[in-house]
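Participant: here is a sequence together with a model predicted from it:
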Amino acid sequence: MALPLSRRALCRLKNGFRGLGTEAQQGVKDAAPRVFSGIQPTGIPHLGNYLGALQTWVQLQDTFSSILYSIVDLHSITVPQDPAVLRHSMLDMTACLLACGIDPEKSCIFQQSQVPEHTELGWILSCLTSMSRLKQLPQWKMKSQQNEGSVGLFTYPVLQAADILLYRSTHVPVGDDQVQHLELTQDTARKFNKRYGDFFPVPVALMGTSKKIRSLRDPSSKMSKSDPQTLATIRLTDTPEEIVTKIRKAVTDFTSEVTYDPESRPGVSNLISIHSAMTELGVEDIVRQSQGLETAQYKLLVADAVVEKLRPIREEIQRLQGDPDFLKKVLDSGAQTARQLASPVYDAVCKMVGFR
């Protein structure tokens, strides 16, 4: 999950690569700036996804002329999926991306599995990747403890590298939890270039500045679509009544005063972070304006801010969900564009490897 970029970072982007390093152009001097990122079609995005990845994605449309956002259904089946639900979730995710401000005229939105070169390049890159390297990744250690740990779950970071390199991407918006996976992509690009000749740009991370949004029921954990506690997560399609209920029942503490102290008061601090993101008010301004309010009263202010911010997004999602043919056209058009970009890259790789 990527985080919203600071104004300074956006200014640096508008002025080119300055301030972001030159590693993206290593070995491939003519590589055009290109952004790639992906999101799984597993449930409606939540508030943390919106404030992290999706807002950043929208911002980047005003900075880069070549952007690909993939709905990564191949990654989603590393855990069991109901086929009918997955098909429906593809359209739901497309609706959410559009409603949040992703413009198909500016960004290529496509379904990962509709571009076969992703898996074909993934196999080639897997032959450059050691098992010991994959075992170092924290996601494997965490997720393999939760289930049997399939081969797909073990190797999906290689497919993730293929997703990025297939389009010779130069920039990837990431959150803290994906940095090591991007480092694997960077290492893989270097290995390929060293063995077969300079070809892949080494992509750089676009890191953001926003605080992580925590679970409303357990502020020691980040907000998650898979949280079994229904009150823990605010989804973009939640009704105003549901949002008010979830925030009103958010875990805080026994101190009624509104103060920002993430270490000692993570619950209240999480609400302040949400309030700040919804209103663009600074944390200090919010705390000052909330003097004299008890936590219960403050929760209602936060709920109102969230409801008003998400209302137009929710309404647009509902409108788009009522037009599945349009959503399918967006994905079909995006897949066609993605295939046009991917095909010559994969052909070149096949020649370099010796397949053609």
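Facilitator: Looks like it arrived, so ask away.

Participant: please make it C-alpha for all contacts and neighbour counts, starting now.
Facilitator: Fine.

Participant: quick check: buried residues in the helix or strand in which residue 344 is found?
Facilitator: Using DSSP states H and E, residue 344 falls within helix 324-353. Neighbour-count burial for helix 324-353, with 16 or more other CA atoms under 10 Å as criterion, is recorded at 324, 327, 330-332, 334-335, 337-339, 342-343, 345-346, 349.

Participant: next, the one to line up against it:
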Amino acid sequence: MTAFEPRVFSGVQPTGNLHLGNYLGAITRFVSLQDEYPCVYCVVDMHAITVWQEPIELTNAIRSVAAAFIAAGIDPKKNIIFNQSQVHEHAELAWIFNCVARMGWLNRMTQFKEKAGKDRENASVGLFAYPNLMAADILAYRATHVPVGEDQKQHLELTRNIAQKFNYDFADRIAELGYGEEFFPITEPVIQGPATRVMSLRDGSKKMSKSDPSDYSRINLTDDRDQIAQKIRKAKTDPEPLPEEVKGLESRPEADNLVGIYAALANSTREAVLSDFRGAPFAKFKPALADLAVEVLAPVNAEMRRLLADPGQLDEILADGADRAAEIAAPVIDGAKDIVGFVSSRRGRTNGRSAA
């Protein structure tokens, strides 16, 4: 097996308001990993346009995600923060992977079925093929670890399949060019913590979503203190008090969701939360949860507002991140081109970027 240097890659789509589910399920993971690995964090704007986006809203959303990364504690000097479309290597590698991945693999992707709905014939080609672009996002940096939610595990498995097939199909060429046994790593998922899947505040059986028509179904990172508290007060629950043990939450999705949110915000566990609140009615638990949510999220909200007030600064951070990302990705894509047999010239490249 070829040894690859550890590296984390992950991304967030700039579509709609970021919410508590994005924060707990992804962004806080990013923050915790930056002390363990070199990290590349991407605003995946090319993924966003697989469905229609208003251009001005997309521009603002890209900056908003970058601001959320930084406000949550990701250091843009220590890590790389950039938006995907500024690094053309993603698209180039995605095309190679379009020719490696099989139609049958993509046909099994459940998220395409969910997003396309009944009118699959009217869905964009990009929506169908975007798991290949996701694989390119990851493997352009030869990332060894990706923090993912439960709903993204299938896409990461596809990434692993693409890497394995590429390594197998071109094994002789990879060895001939001196890359060893494998050119791409078999990336591992990183799934951790008590709230990897945050559910709607209105329906505990559905994931918290930007697209839900009810704003009361989610807590947006742009919500102020009063909005956060009000949404938690109005969150759907059942009439029973909190149970003494976690197994008592199994048939109570709304209660389980709120306990999980409290545990994640407190950096604790469901067991510890129930130890403090066992037998308590929601009339007691919800105010405590609201206070905790405001305590954790209000500083993030304030820092996001400060950063978004200076879009030029955010654009500079994204541009710097794109240059640093390309320095890593360019030689990987050049290697992939050599392996598949392309004739390519490296003349005119500066710091991994094509010269203008």
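Facilitator: Yep, it's here. In this text, all values refer to a predicted model and were calculated from it rather than measured experimentally.

Participant: out of the buried residues of helix 324-353 of the first structure, which is nearest to residue 28 of the first structure?
Facilitator: Lowest distance from residue 28 of the first structure to the buried residues of helix 324-353 of the first structure (CA to CA) belongs to residue 345, with 13.4 Å.

Participant: chain neighbours aside, what residue packs nearest to the closest one?
Facilitator: What sits nearest to residue 345 of the first structure in space, not counting adjacent residues and going by CA to CA, 6 or more residues apart in numbering, is residue 166, at 6.4 Å.

Participant: next, the contact list for the aligned partner of that neighbour in the second structure, please.
Facilitator: Taking TM-score structural alignment, residue 166 of the first structure has residue 140 as its aligned residue in the second structure. Neighbouring residues of residue 140 of the second structure by CA atoms under 8 Å, 6 or more residues apart in numbering: 89-90, 93, 328-329, 332-333.

Participant: over to residue 255 of the first structure?
Facilitator: Per CA under 8 Å, 6+ apart, neighbours of residue 255 of the first structure: residue 295.

Participant: on that earlier part again, read off where the helix holding residue 344 of the first structure ends up in the second structure.
Facilitator: Using TM-score structural alignment, helix 324-353 of the first structure pairs with 311-340 in the second structure.

Participant: the matching stretch vs the first structure, mean deviation?
Facilitator: Following the fit onto the first structure, the mean deviation recorded for stretch 311-340 of the second structure is 0.9 Å by mean CA distance after the TM-score superposition for the first structure.

Participant: now check the second structure for the residue matching residue 231 of the first structure.
Facilitator: Going residue by residue (TM-score structural alignment), residue 231 of the first structure aligns to residue 216.

Participant: how is its match assigned, secondary-structure-wise?
Facilitator: At residue 216 of the second structure the chain is in helix, as set by DSSP: H, G, I helix; E, B strand; the rest coil.

Participant: residues touching it, list them.
Facilitator: Contacts of residue 216 of the second structure by CA under 8 Å, 6+ apart are 201-202, 231, 234-235.

Participant: ok, the buried residues of helix 324-353 of the first structure vs residue 102 of the first structure, which is closest?
Facilitator: Among the buried residues of helix 324-353 of the first structure, residue 330 lies closest to residue 102 of the first structure (CA to CA), at 11.4 Å.

Participant: do I have it right that the closest one meets residue 105?
Facilitator: No - between residue 330 of the first structure and residue 105 there is no contact under CA atoms under 8 Å: 9.9 Å.

Participant: quick one, helices of the stretch 51-200 of the first structure?
Facilitator: 55-60, 73-76, 83-100, 117-126, 131-135, 138-143, 151-165, 179-196 (DSSP state H, counting those that start in this stretch).

Participant: now the angle from the third one to helix 324-353?
Facilitator: Read that as helix 83-100 of the first structure. 100 degrees (axes from the mean of the first three to the mean of the last three CA atoms, to 10 degrees).

Participant: ok, average deviation of helix 83-100 of the first structure from the second structure?
Facilitator: So helix 83-100 of the first structure averages 0.6 Å relative to the second structure (mean CA distance after the TM-score superposition for the first structure).

Participant: do the second one as well
Facilitator: When the second structure is superposed, helix 73-76 of the first structure averages 0.3 Å from its matched positions, counting by mean CA distance after the TM-score superposition for the first structure.
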